[in-house]
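In: sharing a model that was predicted from the sequence below.
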Amino acid sequence: MPEVIFAGPEGRLEGRYHPADDPAAPCALILSPHPKAGGHMDHRIPVAMYEQYKRRGFSVLRFNFRGIGRSMGTYDNGQGELQDAAYALDWMQSFNQNAPFSWVSGYSFGAWIGMQLLMRRPEVAGFISMSLPTNTYDFSFLAPCPASGLITYGDEDPIVPHEDVVRIVDKIRVQKGHIITPHLIEGADHFYTHHLDEASEIIEDYLDVHLDPRYSPPREQRLLEG
C-alpha cells in the first residue's frame, strides 16, 4: 500500500495507491466522506472498498481531498473536491493506459462526488455509492446516469432518511442498458457501525455479477484476506 503524492488543482494531494500486476487491469478510485466531518482516506469504509478492488486485481487509489492530511488547499463545497477526484483519476490512468475501464466507489460525501465524476468521464463503467446523501445534495445532474451501479443505505440512518434515498433513486433517469440497484440494509446506520461486513458482502456479490469472472476472487480467498 505505497504512499503517493501527486499534483492536484491546488497543489499536492496525498494518497495510497496499489498498482495491479497486470498492466491491462482496470482501475478503481475510492472517494472519502466529508472533509468537514472528519472524512479522510483511512476511514474504515474507504479502506474496506480499497481492499475489495485490490483483491480483484484492480489498480486502486484512495486519497485525501484538499485540506486533509498532507493534501494542500482548503475545502471548496464540493466543486474543488470534484476537481481533486478528476486529477486523482487522471494520475492513476497515466500509469494504467491500457486499463479497459474504471470504477468509482464513494461513501457519503464521496458518493456524491463519485456520481458527479462518472457524468464527466465516459471510461467509468460502474459505481458503488454507500450512504448517498440524497437529502443534502441535488442529484438532478444525473440526466441521465451513464453507468450501472449499486447504492447501499440503512433503514436506521439518522442523517439520511432511507425514504429519501428511495424517493431520489426512483427519480433518476438512466441511459438505456444501465440499471441503478438500491439495496436497503436493515438495522444499518449512516456509518454501518455494526453492518460493514454485511454491506461489504452485498458489494462483493454485486461486483461478482457485474464484472468479468477473472476479476472475481474465489470466496475462500475473500474470507481469508477480508
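Out: Perfect, thanks for sending it.
In: contacts, neighbours, all on C-alpha from now
Out: Will do.
In: from the chain's centroid, how far away is stretch 55-70?
Out: Using C-alpha atoms, centre = their mean, to the nearest Å, we find the averaged C-alpha position of stretch 55-70 to lie 10 Å away from the chain's own average C-alpha position.
In: buried residues in that stretch, which are they?
Out: Neighbour counts over stretch 55-70 (16 or more other C-alpha atoms under 10 Å) mark 55-68 as buried.
In: element containing the spatially most central residue of the chain, please.
Out: Closest residue to the average C-alpha location of the chain: residue 105 at 1.3 Å, with C-alpha atoms, centre = their mean. Element membership for residue 105 (DSSP states H and E) is strand 102-107.
In: distance of residue 219 from residue 205?
Out: In this structure, residue 219 and residue 205 are separated by 10 Å, where distance is defined by C-alpha to C-alpha, to the nearest Å.
In: shouldn't residue 112 be in contact with residue 132?
Out: Yes: using C-alpha atoms under 8 Å, residue 112 is in contact with residue 132, at 6.4 Å.
In: which element is residue 165 on?
Out: In this assignment (DSSP H and E), residue 165 forms part of helix 162-171.
In: now that helix: buried residues?
Out: Buried residues in helix 162-171, counted by 16+ other C-alpha under 10 Å: 162, 165, 169.
In: which SSE is immediately downstream of that helix?
Out: Past helix 162-171, heading to the C-terminal end, the next element that is a helix or strand (DSSP H and E) is strand 180-185.
In: mind putting the buried residues of stretch 55-70 in CSV, secondary structure included?
Out: Written out in CSV, the entries for these read as follows (DSSP: H, G, I helix; E, B strand; the rest coil):
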residue, secondary structure
55, helix
56, coil
57, coil
58, coil
59, strand
60, strand
61, strand
62, strand
63, strand
64, coil
65, coil
66, coil
67, coil
68, coil
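In: put this next to the previous one:
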Amino acid sequence: MPEVIFNGPAGRIEARYHHSKAQGSPIAILLHPHPSFGGTMNNPIVHSLYYMFVQRGFSVLRFNFRGVGRSQGLFENGAGELSDAASALDWLQAHNREAKICWIAGISFGAWISMQLLMRRPEISGFISVAPLAKHYDFSFLAPCPASGLFVNGDKDTVTSPEAVNTLVTKLKTQKGIVIEHKVMAGANHFFQDKIDDLTKICAGYLDKRLAREA
C-alpha cells in the first residue's frame, strides 16, 4: 500500500495506492467523508472498502481532498473536491491504461462528490454510495443516473434520515439497462459504528454479483 503524491488543481494530493499485477485489471477510486468533521482517506469505511477492491484484483486509489492531511489547498465544499477527484481518476487511469472496468465509491460527503464525477466520466461503470448526504446536498443532477450502482445507508442514521435517502433513490431516473439497488442496514448509524464488517459484506456481495454478470 505505497504512499503516492501527485499534482492536483490546488497543489499536491496525498494518496495510497495498490497496483494489481494482473494485466488489464479493473480500477477503483474511493472518496472520503466530510473533511470538516474529521473525514480522511483513513476513514474506517474507506479503509475497509479499499481492501475489498484489492481482494478482487483491482488497482485501487484512495486520497485526501485538498486541505486534508498532506494534500495542499483549502476545503471548498464541492467544486474543488470534485476537481481533486477528477485529477485522482486521471492519475489512476494513466497508471492503468489497459483497464476496461472502472468503479467509484464514496462515503457521506464523498458520496456526493463521487456521483458528480460519475456524471462527468462515462468510463465509470459502477458505483457504491454509502450514507449519502441526501438532506444536505442537491443530487438532482442524477437525472438520469448514467451507471448501475448501490446505495447503502443505516436505519439509525441521524445525520441524513433514511427517509431522505429513500426519497433520493426513488427520484432517480434511470436509463434503459441501468439498475439502482438500495440497501438499508438495520441498527446502523451514519458512521456504521460496529457495523463496518456487515456493510463491507453487503458492498462485496453487490460487487461480486456485478463482476460475475459483466464477465
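Out: In hand now; what should we look at? Note that the structure is predicted; figures quoted are calculated from it, not measured.
In: hang on, the earlier thing: any idea how far the residue nearest to the centre of structure 1 is from residue 187 of structure 1?
Out: Here the distance between residue 105 of structure 1 and residue 187 of structure 1 works out to 22 Å (C-alpha to C-alpha).
In: equivalent analysis for residue 23 of structure 1, please.
Out: Using C-alpha to C-alpha, which is the criterion applied here, residue 23 of structure 1 is 41 Å from residue 187 of structure 1.
In: with residue 209 of structure 1 instead?
Out: 25 Å.
In: now the helices for structure 1?
Out: Counting by DSSP state H, structure 1 has these helices, from start to end: 44-55, 79-94, 109-120, 162-171, 196-210, 219-225.
In: what range does the second one cover in structure 2?
Out: I take that to be helix 79-94 of structure 1. Residues 79-94 of structure 2 are where helix 79-94 of structure 1 lands when matched by TM-score structural alignment.
In: buried set for that stretch?
Out: Within stretch 79-94 of structure 2, the residues that qualify as buried by neighbour count (16+ other C-alpha under 10 Å) are 80, 81, 82, 83, 84, 85, 86, 87, 88, 89, 92, 93.
In: again, but for stretch 6-26 of structure 1
Out: Judged by neighbour count (16+ other C-alpha under 10 Å), stretch 6-26 of structure 1 contains these buried residues: 8-9, 12-20, 25-26.
In: out of those, the closest to residue 123 of structure 1 would be?
Out: The shortest gap between residue 123 of structure 1 and any of the buried residues of stretch 6-26 of structure 1 belongs to residue 26, at 10.2 Å (C-alpha to C-alpha).
In: quick check: closest non-adjacent residue to that closest one.
Out: Distance criterion C-alpha to C-alpha, 6 or more residues apart in numbering; nearest residue to residue 26 of structure 1, sequence neighbours excluded, is residue 99 at 4.7 Å.
In: need the contact list for that neighbour.
Out: By C-alpha atoms under 8 Å, 6 or more residues apart in numbering, the contact set of residue 99 of structure 1 is 23, 24, 25, 26, 27, 93.
In: quick one, what contacts the nearest residue to residue 186 of structure 1 once chain neighbours are set aside?
Out: For residue 186 of structure 1, ignoring the flanking residues on the chain, the nearest one in space by C-alpha to C-alpha, 6+ apart is residue 155 at 5.5 Å. For residue 155 of structure 1, the residues meeting the contact criterion (C-alpha under 8 Å, 6+ apart) are 161, 162, 184, 185, 186, 187, 188, 189.
In: let me see the contact set for the equivalent of residue 21 of structure 2 over in structure 1.
Out: Matched by TM-score structural alignment, residue 21 of structure 2 corresponds to residue 21 in structure 1. Residue 21 of structure 1 makes contact with residue 57 under the criterion C-alpha under 8 Å, 6+ apart.
In: relative to residue 28 of structure 1, how far out is residue 21 of structure 1?
Out: Taking C-alpha to C-alpha, one finds residue 21 of structure 1 at 14 Å from residue 28 of structure 1.
In: just residue 206 of structure 1 next, same as before
Out: The value you get for residue 206 of structure 1 to residue 28 of structure 1, if C-alpha to C-alpha is used, is 15 Å.
In: same question, residue 58 of structure 1
Out: When residue 58 of structure 1 is compared with residue 28 of structure 1 (using C-alpha to C-alpha), they lie 7 Å apart.
In: how long is stretch 68-81 of structure 1 from one end to the other?
Out: In terms of C-alpha to C-alpha, the two terminal residues of stretch 68-81 of structure 1 are separated by 11 Å.
In: related to what we said a few turns ago, for the buried residues of helix 162-171 of structure 1, which one is nearest residue 127 of structure 1?
Out: residue 169 (14.1 Å).
In: quick one, what contacts that closest one?
Out: Contacts of residue 169 of structure 1 by C-alpha under 8 Å, 6+ apart are 180, 182.
In: which of the buried residues of stretch 55-70 of structure 1 lies closest to residue 45 of structure 1?
Out: Using C-alpha to C-alpha as the measure, the one of those that approaches residue 45 of structure 1 most closely is residue 62, at 11.2 Å.
In: and the closest residue to the closest one other than its chain neighbours, how far is that from residue 170 of structure 1?
Out: Nearest residue to residue 62 of structure 1, sequence neighbours excluded (C-alpha to C-alpha, 6+ apart): residue 30, at 4.7 Å. The spacing between residue 30 of structure 1 and residue 170 of structure 1, counted by C-alpha to C-alpha, is 25 Å.
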